[in-house]
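Student: Only the shape, not the letters, is given here:
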């Protein structure tokens, strides 16, 4: 069996794997939660919300702010977040080259499967030059019955590529996303840059990641 034949498809998370967006989104979210009355540090906010859909943490937010999580608040969050991302988001170092190489290696059998809303995902891929490699193969947890840590978004991506989930490789950087990939019965590798990883390697491994790697540029040679 060739190295490429180990997997039928490669399914990428977006935030923190393809685009360096998590600290930008976290900055906006932390500021808005503090404005709402929850005294929360940037570090604590990142740990609480990394890899999770904000609306899915409704009970936690309401318990700590003492206020309902309204559609108006969420719309303001999306607007402020998207403005910040438009200004500052960049591709993860080595991600563009890795995606380009894997798109060729896998015969186009790659997809982006994110827990984020589609508008955000497509905007970030467009800004970073990654959109052409994923157009028509972008999946959002917002559009499915359940988002990460449930497997729905990865199962949808695998089905669209006519790939067996058990022969898909999922690339993640968070515990929540790793759990989603494992629940889909895929192989999960965790992108874990030692100097700015969002989750400790031992937590990613405990969640089911079978490999951690430090630079996205390494990925084509590992597959």
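Tutor: Cool, the structure landed. Since we're looking at a predicted model, the values are computed, not measured.
Student: only C-alpha atoms for contact and neighbour calcs from this point on.
Tutor: Noted.
Student: what's the closest non-adjacent residue to residue 110?
Tutor: residue 10 (4.8 Å; Cα to Cα, 6 or more residues apart in numbering).
Student: tell me the contacts of the one you found?
Tutor: Each residue near residue 10 by Cα atoms under 8 Å, 6 or more residues apart in numbering is listed here: 106, 109, 110, 111, 168, 169, 170, 171.
Student: Pull the contacting residues for residue 77.
Tutor: 28, 29, 32.
Student: neighbour-wise, which of those leads?
Tutor: For these, the largest number of neighbours (other Cα atoms under 10 Å) sits with residue 29, at 21 neighbours.
Student: what helix or strand does that one sit in?
Tutor: helix 22-35 (DSSP states H and E).
Student: got a list of contacts for the helix or strand just after that helix?
Tutor: Moving toward the C-terminus from helix 22-35, the next helix or strand (DSSP H and E) is helix 42-49. Helix 42-49 is contacted from outside by 23, 26, 27, 29, 30, 198, using Cα under 8 Å, 6+ apart.
Student: Could I get the buried residue list for the top helix by length along the chain?
Tutor: The longest helix of the chain (DSSP state H) is helix 71-88. Buried residues in helix 71-88, defined by neighbour count with 16 or more other Cα atoms under 10 Å: 77, 78, 81, 82, 84, 85.
Student: between these, which is nearest residue 188?
Tutor: Checking those against residue 188 with Cα to Cα, the nearest one is residue 85 at 27.1 Å.
Student: check contacts around the closest one.
Tutor: Neighbours of residue 85 in contact, by Cα under 8 Å, 6+ apart: 21, 24, 25, 124.
Student: Put this next to the first one:
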């Protein structure tokens, strides 16, 4: 293993939440008078913190989203998670292999701590993560594509940035990892490689990852 720490993104990498959350988000924005397709939601918001949604809508329309937008959005997403959320294929096997090999890992997500916890409980991944291994954009001032979250995770885990590798599936996440001075492998299950420029390498299934990082 040529890295001392693997930093996983969560949504779309460990839990198969992106189709669910972007379907909900597109529908809610459209309800509010900001017509958004599923594909546009993926393009504009995948991998970003919720404040990015507010910023983009305000910039494009000059209108602010309702004060209860975040609360309503999360309630709708959590309800959908309860019905539909599953782990990404191979996630449990990969985490089990990392534990068996003694490889250090953590999670750095644009989602809130509540969203991460709910998702892991529903998907059955909660047993693989100590609370102190989970980092959210809530913990830092700026979410992805700023490098703050990945740098914070590395600092808290006690590993220099240059000894970390990030596993990401969004353009914003790849950009953030590069800005943090970390290698980053792009997961292409949902996002084509050409939309993840600057990644150190690419893979389409989690089973491929150990070989890439060895």
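Tutor: Sure, I can see it. None of the values given here were measured: they were computed from a predicted structure.
Student: before we move on, back to that, which of the contacts of residue 77 of structure 1 are retained in structure 2?
Tutor: Contacts from the contacts of residue 77 of structure 1 that recur in structure 2, judged by both residues aligned by TM-score structural alignment, their matches' Cα atoms under 8 Å, are 28, 29, 32.
Student: looking at structure 2, which of the contacts of residue 85 of structure 1 still make contact?
Tutor: Under both residues aligned by TM-score structural alignment, their matches' Cα under 8 Å, what the contacts of residue 85 of structure 1 keep in structure 2 comes to 21, 24, 124.
Student: Pull up the aligned stretch in structure 2 for stretch 176-189 of structure 1.
Tutor: Mapped onto structure 2 using TM-score structural alignment, stretch 176-189 of structure 1 spans residues 172-185.
Student: Can you mark which positions in the matching stretch are buried?
Tutor: 172-185.
Student: for stretch 192-208 of structure 2, same thing?
Tutor: 193, 195, 196, 198, 199, 202, 203, 204, 206.
Student: In JSON lines: these, plus distance to residue 137 of structure 2 and secondary structure.
Tutor: Shown next, in JSON lines, are the buried residues of stretch 192-208 of structure 2 (distance: Cα to Cα, whole Å; DSSP: H, G, I helix; E, B strand; the rest coil):
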{"residue": "193", "distance to residue 137 of structure 2": "25", "secondary structure": "helix"}
{"residue": "195", "distance to residue 137 of structure 2": "22", "secondary structure": "helix"}
{"residue": "196", "distance to residue 137 of structure 2": "20", "secondary structure": "coil"}
{"residue": "198", "distance to residue 137 of structure 2": "22", "secondary structure": "coil"}
{"residue": "199", "distance to residue 137 of structure 2": "21", "secondary structure": "coil"}
{"residue": "202", "distance to residue 137 of structure 2": "24", "secondary structure": "strand"}
{"residue": "203", "distance to residue 137 of structure 2": "25", "secondary structure": "strand"}
{"residue": "204", "distance to residue 137 of structure 2": "26", "secondary structure": "coil"}
{"residue": "206", "distance to residue 137 of structure 2": "24", "secondary structure": "helix"}
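Student: Quickly check those for the two that are furthest apart.
Tutor: Between any two of the buried residues of stretch 192-208 of structure 2 (Cα to Cα), the greatest distance is 19.7 Å, for 198 and 206.
Student: Work out for me the element residue 13 of structure 2 sits within.
Tutor: Assigned by DSSP H and E, residue 13 of structure 2 falls within no helix or strand.
Student: what residue of structure 1 matches up with it?
Tutor: Checking TM-score structural alignment: residue 13 of structure 2 goes with residue 17.
Student: any idea how far that match lies from residue 112 of structure 1?
Tutor: Distance of residue 17 of structure 1 to residue 112 of structure 1, computed by Cα to Cα, to the nearest Å: 10 Å.
Student: So between the two, which is more surrounded?
Tutor: More neighbours surround residue 112 than the other of residue 17 of structure 1 and residue 112, with 27 against 23 (other Cα under 10 Å).
Student: The more buried one contacts residue 138, correct?
Tutor: Yes. The pair residue 112 of structure 1 / residue 138 is scored as a contact, 4.9 Å apart, by Cα atoms under 8 Å.
Student: can you list residues touching both of the two?
Tutor: Common neighbours of residue 112 of structure 1 and residue 138, using Cα under 8 Å, 6+ apart, are residue 157.
Student: Do a quick rundown of the strands in structure 2.
Tutor: Along structure 2, the segments classed as strands by DSSP state E run 5-8, 105-109, 134-136, 164-168, 183-187, 201-203.
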